[in-house]
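Novice: Turn this into a structure:
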Amino acid sequence: MPGDEARREAQRWITHARRDWRDASLLKQAGSESDSLFWIVQQAVEKYIKAILIREGIVFRRIHDLEKLTDLLPAGHELHNHRCRLELLSIRAMQSRYPGEYDDAKPEELEDAFATGGFVMELMQQEFPAETS
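Specialist: The predicted model follows:
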């Protein structure tokens, strides 16, 4: 994908990441303790990672595994230092999709997921400043 086209496509992914993050933030502000927060936060993070991959011209499969997607990021990207946090978010997001098979989320797990999402959204704002202002 040529440069300008890749930047436009990455911007579309960033727009969707911001929407997902806004939705997660609204649910949290409303006091939600729903496991669905894991999924929404994970989706915001996933879309940010995919925006970077698109912008960089890196081909990726349609997967939701944040750890595997992070492995595709350019060497030295900050998210490589947070693979454990991203892996936990992926696991809890997957578990939230299968009620009854896993324990319900504990409030501190939701807080951790939200903290991870917040950290990643701050990175996104630094990396895509024109698109996130």
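Novice: drop to CA atoms for contacts and neighbour counts, all remaining ones
Specialist: Fine.
Novice: Test my guess that Pro107 contacts Glu33.
Specialist: Yes: applying Cα atoms under 8 Å, one finds Pro107 in contact with Glu33, separated by 6.8 Å.
Novice: Comparing those two, which residue is more hemmed in?
Specialist: Set Pro107 next to Glu33 and count neighbours by other Cα atoms under 10 Å: Glu33 wins out with 16 against 13.
Novice: In three-state terms, how would the more buried one be classified?
Specialist: Following DSSP: H, G, I helix; E, B strand; the rest coil, we place Glu33 in the coil state.
Novice: Tell me if I'm right that Gln125 and Tyr48 touch.
Specialist: No: assessed by Cα under 8 Å, Gln125 is found out of contact with Tyr48, at 10.1 Å.
Novice: who has more neighbours, the two?
Specialist: Shown here are Gln125 and Tyr48; by other Cα under 10 Å, Tyr48 has more neighbours (26 against 15).
Novice: list the contacts for the more buried one?
Specialist: Applying Cα atoms under 8 Å, 6 or more residues apart in numbering, we find Tyr48 in contact with 13-14, 17, 124.
Novice: what do you get for Met94?
Specialist: Contacts were defined as Cα under 8 Å, 6+ apart; by that measure Met94 touches Trp39.
Novice: One more, please, to line up against the first structure:
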Amino acid sequence: MPPKDIEPGEPRDWLRHAWSNLELAQTKRNSKVLLEDLCFHAQQAAEKAIKAVLVFRDVPFPKSHNIRTLLDLLPKGLNLPEEAKEAASLTDYAVLTRYPGALEPVTKEEYLEAVRIAKTVVQWAEKLLKN
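Specialist: The predicted structure follows:
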């Protein structure tokens, strides 16, 4: 069981994990890999990238997978791309994809959209952390 209070860690570590999840989300799909599972990794990539920025800016955040909640914590003036604002739509993939039947099957278009959004968020976070 993880400890109750986990230190936020280093922004670069969060970003490294975000890139890893993005790579997993873009994994070539074979017949046994569900699009729901790939969307889960897209959501995780966006979530961890946002958390990297929050840690970088010393903004505390709750233990939450709700991307809207995390986006609302971002300081003003960070020039979040319009596409990245769509990341809140990925929140359902964080939990509901773990339970068969909780969501309608993900379409290829929904999967591609999830990856596009996640990639935008991760690239935005990378750029912010470099400055």
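Novice: And the contacts of Tyr48 of structure 1, which is closest to Ile54 of structure 1?
Specialist: Distances from Ile54 of structure 1 to the contacts of Tyr48 of structure 1, taken as Cα to Cα, are shortest for Trp13 (9.0 Å).
Novice: and the closest one, how many neighbours does it have?
Specialist: Using other Cα under 10 Å, Trp13 of structure 1 has 21 other residues around it.
Novice: how far away is it from Ser96 of structure 1?
Specialist: Going from Trp13 of structure 1 to Ser96 of structure 1 by Cα to Cα, to the nearest Å gives 23 Å.
Novice: Same check on Asp35 of structure 1?
Specialist: Using Cα to Cα, Asp35 of structure 1 is found at 5 Å from Ser96 of structure 1.
Novice: show me where structure 1 has helices.
Specialist: Taking DSSP state H to define them, one finds helices in structure 1 at 3-29, 36-56, 66-71, 83-96, 107-127, 129-132.
Novice: tell me the most buried of those helices?
Specialist: Each of the helices of structure 1 was scored by mean neighbour count; the highest is helix 36-56, a mean of 24, by mean count of other Cα atoms under 10 Å.
Novice: what about the residue minimising distance to the centre of structure 1, distance to Asp4 of structure 1?
Specialist: In structure 1, the residue lying closest to the centroid (Cα atoms, centre = their mean) is Val45, at 0.8 Å. In this structure, Val45 of structure 1 and Asp4 of structure 1 are 23 Å apart, going by Cα to Cα.
Novice: And for Trp13 of structure 1?
Specialist: Distance from Trp13 of structure 1 to Asp4 of structure 1, by Cα to Cα: 14 Å.
Novice: Please apply the same query to Asp65 of structure 1.
Specialist: Distance check for Asp65 of structure 1 against Asp4 of structure 1: by Cα to Cα, it reads 27 Å.
Novice: can you check Ala44 of structure 1 too?
Specialist: According to Cα to Cα, Ala44 of structure 1 and Asp4 of structure 1 sit 23 Å apart.
Novice: With Glu78 of structure 1 instead?
Specialist: In terms of Cα to Cα, Glu78 of structure 1 sits 24 Å off from Asp4 of structure 1.
Novice: Could you do Ala10 of structure 1 as well?
Specialist: In terms of Cα to Cα, Ala10 of structure 1 sits 10 Å off from Asp4 of structure 1.
Novice: Glu109 of structure 1 too?
Specialist: Using Cα to Cα, we find Glu109 of structure 1 at a distance of 39 Å from Asp4 of structure 1.
Novice: Fine, thanks again, bye for now.
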